[in-house]
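Undergrad: have a look; sequence and predicted model below, questions after that.
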Amino acid sequence: MKLSGGCLCGFISFTAVNPSSSHSCSCDICQKHSGCQTAVWLEFHSDDVEWTGEGGVPSLFRSSASSSRAFCGRCGTSVGAIDDSPVIALLSGIFDHNEQALFSPQSHSFEDMKPEWWRKIMPDAAV
């Protein structure tokens, strides 16, 4: 299955195959990067993502010791995270068709950083 997507203005676009996992995250870096309380990611091996748009590889901001956040340098759309390990995690909202079950998160990181009102909507997983 080949998945596709891109940014708001179309300058950054991609195709990707072989998603390895989907997860959500509520850490403060994901919140700032996405502008959302929780981000939903679909992960790929970096060899399985091809940047096909005029903009090529997205602009990067080094967000931690092992990862950079990717975004469109033209319209500012948050695209995902490109890790130093060969993993690219793309935000679920940038895919052309993201209603498939494979986008449903298998795990959630940093539940402790969700605001209390969000816990009422999305309760923490049982420990």
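TA: Great, that's in hand. Numbering: from 1, shown residues only.
Undergrad: can we go C-alpha only for contacts and neighbour counts from here?
TA: Will do.
Undergrad: not counting its neighbours along the chain, what's nearest the residue positioned nearest the centre of the chain?
TA: In the chain, the centroid-proximal residue (Cα atoms, centre = their mean) is Leu91; its distance is 2.4 Å. The shortest distance from Leu91 to any residue that is not its chain neighbour, by Cα to Cα, 6 or more residues apart in numbering, is 4.6 Å, and that residue is Trp41.
Undergrad: thinking that neighbour is in contact with His23, fair?
TA: Yes. In this structure, Trp41 is within contact of His23 by Cα atoms under 8 Å, at 5.4 Å.
Undergrad: what segments of the protein are helices?
TA: 28-34, 116-121 (DSSP state H).
Undergrad: can you redo the ones you listed as TSV with distance to Val17?
TA: Listed next are the helices of the chain as TSV, based on distance: least, Cα to Cα, whole Å:
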stretch	distance to Val17
helix 28-34	23
helix 116-121	32
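Undergrad: return the most buried member of the ones you listed.
TA: helix 28-34 (a mean of 17; mean count of other Cα atoms under 10 Å).
Undergrad: wait, Lys2 touches Phe44, no?
TA: No. Under the contact definition of Cα under 8 Å, Lys2 does not touch Phe44, with a separation of 11.9 Å.
Undergrad: try it against this one:
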Amino acid sequence: MTDTSHAERLTGRCLCGAVTFTAVPKHGMHACHCENCRRWTGGVYLGVDCGDSVEVATPEAVAVYDSSDWATRSFCRACGSTLFWTLKGGGLTAVSAQAFDDPSVFAFESEIFIESKPDNYDFAGDRDRMTGEEVMAQFAEGA
């Protein structure tokens, strides 16, 4: 996993390069199995919490979709690459792990909305697994 104790700023981009960004990861990678993330990405969303540290070089190249009462989803206007899931209240932007230039630096730490995971795939290994109810309770505690 990335050593975030040094607040290392990492780089990333979308498929076509119209969106480039830097961000400071707070933790390793998590997988979200909720229906919205699966529809948004065409698979499971692998995200890295970067707090409020995301800096985009060309903000006009990013489209933002108001996907729920509590979050937005951002993608490249040109190529459609999945980029950021952002909590409307601030404090949390999950950056698509695969949008980073070197996604291999992130440890696979957790899976969320585990009850929404379809039966046709499973990830090997032991890690924290939380239900949607547990995740929402955690958000409520942080509010």
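TA: Looks like it arrived, so ask away. If you're wondering where the values come from, they're calculated on a predicted model, not measured in any experiment.
Undergrad: re the thing from before, in structure 2, what residue corresponds to the residue nearest to the centre of structure 1?
TA: Leu91 of structure 1 maps onto Ser96 in structure 2, with residues paired by TM-score structural alignment.
Undergrad: out of Lys2 and Phe44 of structure 1, which sits in the busier spot?
TA: Using other Cα atoms under 10 Å, the more surrounded residue of Lys2 of structure 1 and Phe44 is Phe44, with 21 against 10.
Undergrad: so what corresponds to that one in structure 2?
TA: For Phe44 of structure 1, the aligned position in structure 2 is occupied by Cys50, per TM-score structural alignment.
Undergrad: my read is that that match contacts Phe21, right?
TA: No. With contact taken as Cα under 8 Å, Cys50 of structure 2 and Phe21 are classed as non-touching, separated by 11.7 Å.
Undergrad: tell me the counterpart of Gly80 of structure 1 in structure 2.
TA: Residue mapping for Gly80 of structure 1 onto structure 2 gives Phe84, with TM-score structural alignment as the criterion.
Undergrad: could you list every residue that touches its match?
TA: Taking Cα atoms under 8 Å, 6 or more residues apart in numbering as the criterion, Phe84 of structure 2 is in contact with Arg73, Ser74, Phe75, Thr93, Ala94, Val95, Ser96.
Undergrad: which residues of structure 2 fall in strands?
TA: For structure 2, the strands identified by DSSP state E occupy 10-13, 20-23, 29-32, 45-49, 55-56, 62-66, 71-76, 82-87, 93-96, 108-112, 128-130, in order along the chain.
Undergrad: tabulate those strands in CSV, adding columns for distance to Asn120 of structure 2.
TA: Formatted as CSV, the entries for the strands of structure 2 read as follows, by distance: least, Cα to Cα, whole Å:
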stretch, distance to Asn120 of structure 2
strand 10-13, 30
strand 20-23, 33
strand 29-32, 15
strand 45-49, 16
strand 55-56, 35
strand 62-66, 28
strand 71-76, 25
strand 82-87, 22
strand 93-96, 22
strand 108-112, 16
strand 128-130, 17
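Undergrad: max-length helix in structure 2?
TA: Assigned via DSSP H, structure 2 shows its longest helix as helix 132-142.
Undergrad: mind listing what's buried in that helix?
TA: Within helix 132-142 of structure 2, the residues scored as buried using 16 or more other Cα atoms under 10 Å are Gly132.
Undergrad: next, the angle from it to strand 108-112.
TA: Calculated by axes from the mean of the first three to the mean of the last three Cα atoms, to 10 degrees, helix 132-142 of structure 2 forms an angle of 100 degrees with strand 108-112.
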